[in-house]
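Colleague: got a predicted structure here, sequence first:
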Amino acid sequence: MGVQFGLLGPVAAWDTEGAPLPLSAPRHREVLGRLLIARGRVVPVGRLVADLWEDEAPAGAVGAVRTFVSALRRALEPGRPPRQPSRLVVTDGPGYALRADREAVDAWRFEDIAAHADQAPPRAAVPLWDQALACWRGPLLADFPAAAWAAAERARLEALRLDAVERRADALLATGAARDAVADLRAHVAEHPGREDGWVLLTTALDRAGRHDEALRALDQARDALNGGSGALARTQARILSPADSPAEPAGTADSVWDRAAASWNRSVPARSRARLHATAGLLRDLAVTGPDGLEEAHRHRRDLVSAAERTGDPELAARIIGSYDVPAVWTRADDPEGAGELSRAAARAGARLGPEGPPALRARLLSVVAVESRGDAAADAPLPRASAAPATETWRLRAERAADEAVRTARRLGDPALLAFALNGAFMQAFAACGSAARREVLGAELTRLADDHQLPGPEVLGRIIRLQALAGLGDFTAADTETEEIDQLADRNERPLAVVFTAWYRALRLCETDGWPAARPRYTRVLAETADCGMPGLTRGAAVLVELIPVMRGDGLPDPADFADLDPGPYRPWLVPLLLAASGDTERARQALSTVPRPPHDLLQEALWCVLARAAASVGHLPVLRRARDELAPAAAEYAGAGSGLVSFGPVTRHLATADAAIEAHSSAAGRSADDG
């Protein structure tokens, strides 16, 4: 058909030669504008009447609309034979629709070109932004500025136009054409003084064009216009005022190469592109292993990155971003349980959208994310079962365990070492379905260590050795655990993995307690608590002082002195500590009530230790349901040291706690029997 339509300015139409079509009557142009705003959707006649006469329609309004439409059809298709249906303005059900291709309407064409510019590197983007902005002949529907039916579309397209002006200027700056950007930016901020991005771009362009004083004056004007502005203006000023003659890095240093490569990448890769999402995911993955600050930053930004990926509407892209974070995870209590649960659910959603026919490696990555992030009780979607009740099936745990199993099977089938390392990490996190899993974890750690060593995967090798260290300590094989400790420290130093030494520092305190006793180990624990307090792993450190204070209590046979715990933050261990402290204070009734409602300990590295704590409290007040449950849960761990599998603390052999529980069960059962006989 070849007819072109204009919304960006006065409503207009042009024939195949580019000549204006006769739309002389305002109502004809208004009907055309209203149909174009509908973007191909049907506009009922009643809606057209209400929009054209916003106050009160005359009696013959419906007939008038039909007359306007007929005249519009004649103007747009002057060569159409009589009684042949229009191919442009069509009758459809209760109303009319305008059928036009996207390239035939200037507003739609602007959007499409802007989308291409958005994905292009800066040098290619500048002419595309020019082309997009050239679509504008004036304000949207310039001849109908008060039309309420156009208000939303007018605001949306105007926002896109302002963004396009700034994106074009940003692309010019990235290509070194600062001078070319200045004039348009001056006009832009003069017309829209509330646009902080525009002011930032203008001051930056002036500074890069060598007009330093003008840049500072523009900053003053921006602060006045924006009532001070936000941090973006402050950062711009700091950059402009930074000394230009500071000594440059030698060209061959790593920092210099990083800075130059990062600047080139930023210029070459379009903003908001998928490449930036992928690169950000890789950056966060590397950032997480640099130390405490990097780990905290990676955790903080990861949820935002996942949200950004999901908002693209591309299920495979979102799945790749979510599944890319294969940072080795050691501690089985999540630093941020709520965030971990969200990430686990995001991975499950991505897997569901991919479906069973999705790429197997990608599905395995998502399953590994589910397994890793569902550590402990992070993925719980219901209240935890009580410790006083019989063991219950927990569906969220079953989902995570099955995810880990499927991920490992798929990775083995595909023969992908990095994928298998990630899947084995998930299997480790889900290896705590019951107490006494140290032997299984030692096997997992050994496989992961061999795999990583064979394929030069330093991160997974450190992880595998830490898993072995913990498992060997839990099994009481401290000599072998010592060897792993030395290997971990060497690997951490060689591969810049500072967080690994947090675990070896704690293990050395545990080891000293086993060899020289609590009095000798106490100063070491005090030092370790202080040195690792800010290691970026709150799931490990919060409440750790309480675990340390419990060591002499649980390695002995008595109850704690509540005063020793008065100033300590129990953190996540509060539910299991409270009954013991109540029993120790002589408040038997409240201790029994607390034991009746306390949840079962998390399925993590400290579950044996916490069952021992509950057993001690239950034995002291005669709470047989919890005492029997604790005894049954601990029985599979009879060959282990309670808590030592964490690599943090050891409450001594589990067999001693089992014997104490058996004796208490017998004593309380006999007492209950005698009481019944007396009755």
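Modeller: Nice, I can see it. Note that this is a predicted model, so its numbers are computed, not measured.

Colleague: going forward, measure contacts and count neighbours with C-alpha atoms only.
Modeller: OK.

Colleague: what about residue 376, which SS state?
Modeller: coil (DSSP: H, G, I helix; E, B strand; the rest coil).

Colleague: and it, what does it touch?
Modeller: 332-334, 429, 602-604 (C-alpha atoms under 8 Å, 6 or more residues apart in numbering).

Colleague: in helices, which of those residues fall?
Modeller: Counted as lying in helices by DSSP state H, out of those, are residue 429.

Colleague: select only the buried ones of the contacts of residue 376 in PyMOL?
Modeller: Of the contacts of residue 376, the buried ones can be selected in PyMOL as follows, counting by 16 or more other C-alpha atoms under 10 Å:
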select buried, resi 332+333+334+429+602+603+604
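
Colleague: in TSV: the contacts of residue 376, plus distance to residue 32.
Modeller: Compiled in TSV, these are given as follows (distance: C-alpha to C-alpha, whole Å):
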residue	distance to residue 32
332	64
333	62
334	59
429	63
602	66
603	66
604	67
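
Colleague: which among the contacts of residue 376 gets closest to residue 62?
Modeller: Nearest to residue 62 out of those is residue 334 (C-alpha to C-alpha; 65.5 Å).

Colleague: next up, a structure to set beside the first:
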Amino acid sequence: MSAVRVGFGVLGPVTAWDGAGGVIDVKGPRHRAVLARLIVARRRVVPVSHLVADLWEDDPPEGAVGAVRTFVAALRRALEPDRPPRTAPRLLVTEGPGYALRPAPDAVDAWRFEQAVTAALPPEEVAERLEEALGWWRGPAYADFADQAWARAERSRLAELRLRAVERQAEARLATGLAAEAVPDLDAHVAEHPWREDAWRLLALALYRTGRQGDALAVLRRARALLVEHLGVDPGPRLRALEADILRHAPHLDPAPDTAGSVWAQAAAAYDRSVPSGARARLESTMSLMRDLAVTGGAGLVAARRHRVAAIAAAEELGDVELTARVIGSYDVPAIWTRSDDPAQAAQVVAAAGGALAAFPPTAPEATRARLLATIALESRSGVPVVGGGAAERRTGVLGSRGDTGRSEGAPAGVTDRGTRGAEAARQAEEIARRLDDPALLAFALNGVFMQSFHRTGLAGRRDEIGAELVALSARHGMDTYEVLGHLIRLQARCALGDFAGADRHAAAAEGLAERHERPLVGVFTGWYRALRLDAAGHATPDEAETAYRDAAARLDGAGMPGLERGLLPLAVLCMRVRRGLPVDASWLDDRRRRPPHRTTGETDWGPYEPWVRPLLLAAGGHPEEAAAALREVPDPPGDLLMEAMWCLVARAAVAIGDREAMRRARDALAPAAGELAGAGSGLLSLGPVSDHLAALQDPG
């Protein structure tokens, strides 16, 4: 199901690279032309008749169709040398009347370049990213096919994009106070492309900002002379306005002062001078910083998680329980995904919070205690055990009590039942927050309540209520991050309930807040939702739906959310195919062990979803006995946003091989969700109405 990891270069002579960066021999010029023509098509099917017409523009020889098929066969051998005989190709595929090349979204240098040029990034990141992207060019695009009609439009488009990239890079440098660095590149740019008025404008502005007013005016006069003498046109309004502004030293031409950066630097320096390096206040200040850093996504989120654990450990070493509790509870970062990015680290946080609760003095503030409880509820998500249940914890009534140990039967010592303990922590945190009438604390507690609302299927309506309260509460009290969270929760819930119009409204609201308050991670979730929306609408072809999911998955790269990323793309594509009644691709099966290959092989990585996917793919691959064995071993899915989807995959496998016990398990688990769309509660993918899967199960008797 996943694309083979081969890279393609068209920003210069057309070439291909293997996973190690070595050049792949794609044979002669006709082979290269077929490859280039398929890349131009951007994953769409090119009929064989079109390939023939493009390769032989004048008079195709007899047997041209056969020659094209020979070229394609040779390309397949070169691009997928390890593909077993008689297995379907996964990169250069046959569809309908022709062929399509299906590389990963980032596998073609031109596609990556386009993403780099159009990405919405801060100016300081734009300049660096475009510097790298412009370095990918090895000559004119599709250099070896300059005279081919089929390549002409794409060559022109990419050439224009390259020019725009140079100008956008200059704009970013000007915006970040690097006018002097912009001048040499712009000078060369206008010399080579003298008809680009925006390039002249940027060069003049860069010269002016480096104190060279005379040179800036000379550049504008040179531009006017070229335009008038060679094109017979006067400069446009932006060039004329810039000349007038330079002559009168208009204030807006000067770069805006970096007020925020200056204030930050001065405040940080004052803090360093005023607060001793060993002061306990630094730990609490650090946690406030980590909380703000986490919502920036990417490296910021990863760093925040790492430093959070270090700060908790430092607080514990000081032996001050209340300080430790404040450090733990101050990290109230909203969470929407129910699978932990780092389960081991989450378990550490839960253990630390449980220890602080056990030692919490009766006189300590209730709000601090509630924050510890909310932390336990939030971090005790799918796959994370709650550690605790000791005597001191039971004496203080922390999380209530379950018999003598607080553990589920058969659980290891010190590990309690995640669902019961996490839900009880959420309940107590919410109760305290409402009693104290503390809006920020209540929002934190409600996030924990949401995270613990997966003890059975069919609870989308309850989560919609939680999201609605978060939206209203946050809007009243100016808590933008929790308002975003509320909209994302409601987006998920409305998807599960089949209300895509409502989900659209919450997606738009979340994106508006994210843009206003600089919350880049929101776009990851709404981007995935739009792929689901396209798929669920029923108008997109399977290829178009898969492409939308792949584009959404590309946004996860560097987002710092491995708990969301791993296995999600193949799962989304599998669910799309199952829902549409299309054949299931079982090609990931290893003939020797019937286990999924590892990511390092370039094959499909199902991540944490493998146990529930495996029986269905074994059944689809013609291995009913192994599918039956896998069904006997498959555990109940974890309580998370994809629980209904996992049960539906189990149900489909059980129906396929007639496993009545597995059918009964799936039917009983799915019955409460009969009115929902399976998997759509994630806002990321869907297996269609749960009722359809229940109907397929029937009554196993």
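Modeller: Great, that's in hand. This structure is a prediction, so every number in the text was calculated from the model and none was measured.

Colleague: about what we covered before: which of the contacts of residue 376 of structure 1 still touch in structure 2?
Modeller: Retained in structure 2: 332-334, 602-604, out of these (criterion both residues aligned by TM-score structural alignment, their matches' C-alpha atoms under 8 Å).

Colleague: nearest to residue 324 of structure 1 among those?
Modeller: Residue 324 of structure 1 has its nearest neighbour among these in residue 334, at 18.7 Å by C-alpha to C-alpha.

Colleague: how about the aligned partner of that closest one in structure 2: what's its closest non-neighbour residue?
Modeller: Following TM-score structural alignment, the counterpart assigned to residue 334 of structure 1 within structure 2 is residue 340. In space, residue 340 of structure 2 comes closest to residue 563 once its chain neighbours are excluded; the distance is 5.3 Å by C-alpha to C-alpha, 6 or more residues apart in numbering.

Colleague: surely that neighbour touches residue 346?
Modeller: No. Between residue 563 of structure 2 and residue 346 there is no contact under C-alpha atoms under 8 Å: 11.8 Å.

Colleague: okay, these two: which has more neighbours?
Modeller: For residue 563 of structure 2 versus residue 346, the count of surrounding residues by other C-alpha atoms under 10 Å is larger for residue 346: 24 against 17.

Colleague: pull the contacting residues for the more buried one.
Modeller: Shown in contact with residue 346 of structure 2 (C-alpha under 8 Å, 6+ apart): 340, 379-380, 384.

Colleague: can you turn the buried part of those into a PyMOL selection?
Modeller: PyMOL command restricting the contacts of residue 346 of structure 2 to the buried ones, with burial defined by 16+ other C-alpha under 10 Å:
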select buried, resi 340+379+380+384
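
Colleague: just put the contacts of residue 346 of structure 2 in a markdown table and tack on distance to residue 68 of structure 2.
Modeller: Conversion of the contacts of residue 346 of structure 2 to a markdown table gives the following (distance: C-alpha to C-alpha, whole Å):
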| residue | distance to residue 68 of structure 2 |
| --- | --- |
| 340 | 49 |
| 379 | 57 |
| 380 | 57 |
| 384 | 55 |
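
Colleague: any idea which element the residue mapped onto residue 512 of structure 2 from structure 1 lies in?
Modeller: The equivalent of residue 512 of structure 2 in structure 1 is residue 490 (alignment by TM-score structural alignment). Using DSSP states H and E, residue 490 of structure 1 falls within helix 478-494.

Colleague: with structure 2 superposed, average distance for that helix?
Modeller: On superposition with structure 2, the mean distance recorded for helix 478-494 of structure 1 (mean C-alpha distance after the TM-score superposition for structure 1) is 0.5 Å.

Colleague: now do the buried residues in that helix.
Modeller: Judged by neighbour count using 16+ other C-alpha under 10 Å, the buried positions of helix 478-494 of structure 1 are 478, 481-482, 484-485, 488-489, 491-492.

Colleague: what of stretch 217-225 of structure 2?
Modeller: 217, 219-221, 223-225.

Colleague: tell me, that stretch lands on which residues of structure 1?
Modeller: Under TM-score structural alignment, there's no match for stretch 217-225 of structure 2.

Colleague: can you pull up the most central residue in structure 1?
Modeller: Structure 1 has residue 303 as the residue nearest its centroid, 1.4 Å off, counting by C-alpha atoms, centre = their mean.

Colleague: what do we get in structure 2 for it?
Modeller: Using TM-score structural alignment, residue 303 of structure 1 sits opposite residue 309 in structure 2.

Colleague: for the closest residue to that match other than its chain neighbours, list the residues it contacts.
Modeller: Once flanking residues are discounted, residue 309 of structure 2 sits nearest to residue 349: 7.0 Å by C-alpha to C-alpha, 6+ apart. With contact set as C-alpha under 8 Å, 6+ apart, residue 349 of structure 2 has these partners: 309, 312, 328, 376, 379.

Colleague: rerun that using 10 Å as the cut-off
Modeller: With contacts defined as C-alpha atoms under 10 Å, 6 or more residues apart in numbering, residue 349 of structure 2 is in contact with 308-309, 312-313, 328, 343, 355, 372, 375-376, 379-380, 386-387.

Colleague: host element of the match of residue 303 of structure 1?
Modeller: Using DSSP H and E, residue 309 of structure 2 sits within helix 298-318.

Colleague: with structure 1 overlaid, how far apart is that helix on average?
Modeller: Compared with structure 1 after fitting, helix 298-318 of structure 2 deviates on average by 0.9 Å (mean C-alpha distance after the TM-score superposition for structure 1).

Colleague: the helix or strand following that helix maps to which residues in structure 1?
Modeller: Per DSSP H and E, the first helix or strand lying C-terminal to helix 298-318 of structure 2 is helix 321-329. With TM-score structural alignment applied, helix 321-329 of structure 2 matches the range 315-323 in structure 1.

Colleague: mean deviation, the matching stretch versus structure 2?
Modeller: Compared with structure 2 after the fit, stretch 315-323 of structure 1 shows a mean deviation of 0.4 Å (mean C-alpha distance after the TM-score superposition for structure 1).
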